[in-house]
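*Asks:* here you go, sequence then predicted model.
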Amino acid sequence: MTQETISIVLPVFNEHEILPTTIQTLENFVAAQSQNYELIFVDDGSSDYSATIIEHARQHYANIKLVQFARNFGHQIAITAGIRYASGDAIVVMDADLQDPPEVINAMIAQWHQGYQVVYGKRVQRDGETWFKKTSAHLFYRLLARLTDVAIPTDTGDFRLIDRQVAEVLKRINEDDPYVRGLISWVGFRQTAVSYERHERLAGESKYPLRKMIKLALDGITSFSEVPLKLATWFGGGLLGGGLLIGLINLLTGNLGGTGLIAFLLVSLSGLILLTIGVLGAYLGRIFTASRQRPLYIVAKTEGFRQSNSHTLTWEQRQMTN
């Protein structure tokens, strides 16, 4: 039988402090496994010398491959590119900061061998994270579950294993601002969870500040739910009904004046209008971005891929000819 190949996709953005440890840890891990492994680092336009560290590591480890973006395109797009370039029978997505323990990959592979085509890591503990981040993540996942019909698992990140068949389906999706973990849930197939404890970062700082966390949350909601659009309609109808009721009560009681009431109605109506415009703008923005039909990312260079590998180096070239 042909030996299995497992691809590990690692998006990288300014991780020079932890990369040497990450590379050594992963190489020690894969050296003890029976499968073949390729490590695909997707450098998302790092401004430090992350790409240099990866290039240097390639001189010592033949299984390391590099996809370097021309600029920063974002974490989710880096994951998307890594999946497209991966050639393994199964693909594992994990961050390069070692918060997701490589040992969990064995448990994922065991579930894959049982016939599951998606095996996602479910966090039972998150070390080294602030109360605010844990609480906001907890609330977001449950809000998203309420807003969408797609069963997106709670308390999970992008750390997961996907089968080759799932990867081929994802490669046909060219969605702008992709919410990868949501898309993986949306495509279906047999899915299961592996529980694990997420570690604290060994070095460096999180590359997901509040601004990026909010953007990721909005991408997830607007990608998989139309409820915010409906809420705008409901709020508008409710305010209109409330205004008519107040007007009717004032008419019946003969109290048609009152600058306080007028000010309240004006402020409430103005706020609702702005809120509705903002919700519509978020969805229209996605339509506008998609209408430009720009590529999701620009690759400056790749290293370690063979031209003959139809899943890797020639992916963008094949898309241009379709």
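*Replies:* Now that the structure is in, tell me what you want to look at.
*Asks:* from here on, just use CA atoms for contacts and neighbour counts.
*Replies:* Fine.
*Asks:* check for me that residue 252 belongs to a strand.
*Replies:* No: applying DSSP: H, G, I helix; E, B strand; the rest coil, one finds residue 252 to be helix, outside a strand.
*Asks:* count the residues that sit near it.
*Replies:* 10 (other C-alpha atoms under 10 Å).
*Asks:* gap between it and residue 245?
*Replies:* 11 Å (C-alpha to C-alpha, to the nearest Å).
*Asks:* now do residue 28
*Replies:* 71 Å.
*Asks:* what's the answer for residue 109, then?
*Replies:* 61 Å.
*Asks:* those two - which one has more neighbours?
*Replies:* residue 109 (22 against 12).
*Asks:* element containing that one?
*Replies:* helix 104-113 (DSSP states H and E).
*Asks:* next, residue 262: secondary structure please.
*Replies:* helix.
*Asks:* pull the contacting residues for it.
*Replies:* Contact analysis of residue 262 by C-alpha atoms under 8 Å, 6 or more residues apart in numbering lists nothing.
*Asks:* another structure for you, compare them:
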Amino acid sequence: MVINPELSVVVCVLNEEESIDLFLDTLTPILEQAVSSYEILFVNDGSTDKTFEILHQKAIAPDSHVRLINLSRNFGKDVALTAGLDNVKGQAVIPMDVDLQDPPELITEMVEKWRQGANSVVAVRSDRREDNFIKRKTAMAFYRLIGRISKVDIPQNAGDFRLIDQKVLEVVRKMPEKARFMKGLFAFPGFKTEYVYFHRPQRVAGETKWNYWKLWNFALDGILGFSTAPLRIWSYLGAGVAVIAFLYMAFTIFKTLVLGVEVPGYASLISLILFFSAINLIGIGILGEYIGRIFEEVKSRPLYVIEGIYDSHDQQAEASDKCA
């Protein structure tokens, strides 16, 4: 194991026993050609299958390039990725998925752009043909929305698969927020950024851990974490409703003075009450989302808990103990 390798690859895994061997068989030859030295840092995010056992054996093997961080339970992918970024040793870092939907072949091009002076090299999906209609449309709507309301330029159709150097990594490490929208955190530092484009293939093994509910919460974290626009919108909406209410009040007074008092309609009254009650509840809900995030931040609990870190030194230590 090289102490300060040229490149670190961070891979977060959750119940991926079927994908690990194929992933390493595909990735390792590419890394051997692309860089002078490397490490592959797996972060086991509370797997319940044989993922830990498989990775543990690979990590403690003599002269292994694999390191393993085993979290004490499932903390979620973005937090697991943070644990990996906090413990990498490489001069540059590439987070990627174990399912080979992030093509390892792009690493050579990413490293080349980094050597030419780029601080960050972002892999962008050139199309989303593999996604179903609903996912394509919702993803498009999300990226358009966050692109307009966020002050940070977050690339569209880009995931965590990218290369970042030590400058970017140090800034990311200084951002301790609990609700971690990693695409935004990676984009926040700025610096010189280059792009590579690819067509994302189907998963090679196992099943995705994402569903529509998780994707919704992921989008919500991104919007609320990188914009105060939802709060501002309700300020504008409140002002607009107040103007309409004032005009309606003036019209009612004028109508009463000119035409006399009419019996008010029950249906219109109930409709107005329900409408404004709904607006109030939605506004309170938006406030609650922000307040909930403030509550999580002020508790200052650790983002993650590490059960252990394993590499080839563990095997060497065990051999030394036996000799002693």
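*Replies:* Received it, and whenever you're ready, just let me know what you need. Keep in mind that this is a model prediction, so the values were computed, not measured.
*Asks:* quick check: TM-score for this pair?
*Replies:* In this superposition the chains share a TM-score of 0.90, using TM-score structural alignment, normalised by the length of the first structure; 306 aligned residues with a C-alpha RMSD of 2.0 Å.
*Asks:* helix or strand: which one has residue 135 of the second structure?
*Replies:* Using DSSP H and E, residue 135 of the second structure falls in helix 133-149.
*Asks:* who touches that helix?
*Replies:* Contacts for helix 133-149 of the second structure (C-alpha under 8 Å, 6+ apart): 128, 153-154, 156-157, 219, 222-223, 227, 229.
*Asks:* can you give me the buried ones in it?
*Replies:* Buried residues in helix 133-149 of the second structure, counted by 16 or more other C-alpha atoms under 10 Å: 139, 142-143, 146-147.
*Asks:* any idea what residue 279 of the second structure aligns with in the first structure?
*Replies:* By TM-score structural alignment, residue 279 of the second structure lines up with residue 272 in the first structure.
*Asks:* before we move on, the earlier item: which part of the first structure matches the helix holding residue 135 of the second structure?
*Replies:* The aligned range for helix 133-149 of the second structure is 131-147, by TM-score structural alignment.
*Asks:* run the chain-centre distance for the first helix or strand past the helix holding residue 135 of the second structure going along the chain.
*Replies:* Following helix 133-149 of the second structure in sequence order, the next helix or strand is strand 158-165 (DSSP H and E). Remark: strand 158-165 of the second structure is offset 11 Å from the chain centroid, using C-alpha atoms, centre = their mean, to the nearest Å.
*Asks:* residues contacting strand 158-165 of the second structure, please?
*Replies:* Counting by C-alpha under 8 Å, 6+ apart, 91-97, 102, 110-111, 114, 119-125, 182-183 sit against strand 158-165 of the second structure.
*Asks:* filter those residues down to the ones in helices?
*Replies:* 110-111, 114, 182-183 (DSSP state H).
*Asks:* which one of the residues you listed sits in the busiest neighbourhood?
*Replies:* residue 110 (24 neighbours).
*Asks:* map it across to the first structure for me.
*Replies:* So, by TM-score structural alignment, residue 110 of the second structure is matched to residue 108.
*Asks:* show me the contacts for that match.
*Replies:* Contacts of residue 108 of the first structure by C-alpha under 8 Å, 6+ apart are 119-120, 160-161, 194.
*Asks:* and if we set it to 7 Å?
*Replies:* 119, 161, 194 (C-alpha atoms under 7 Å, 6 or more residues apart in numbering).
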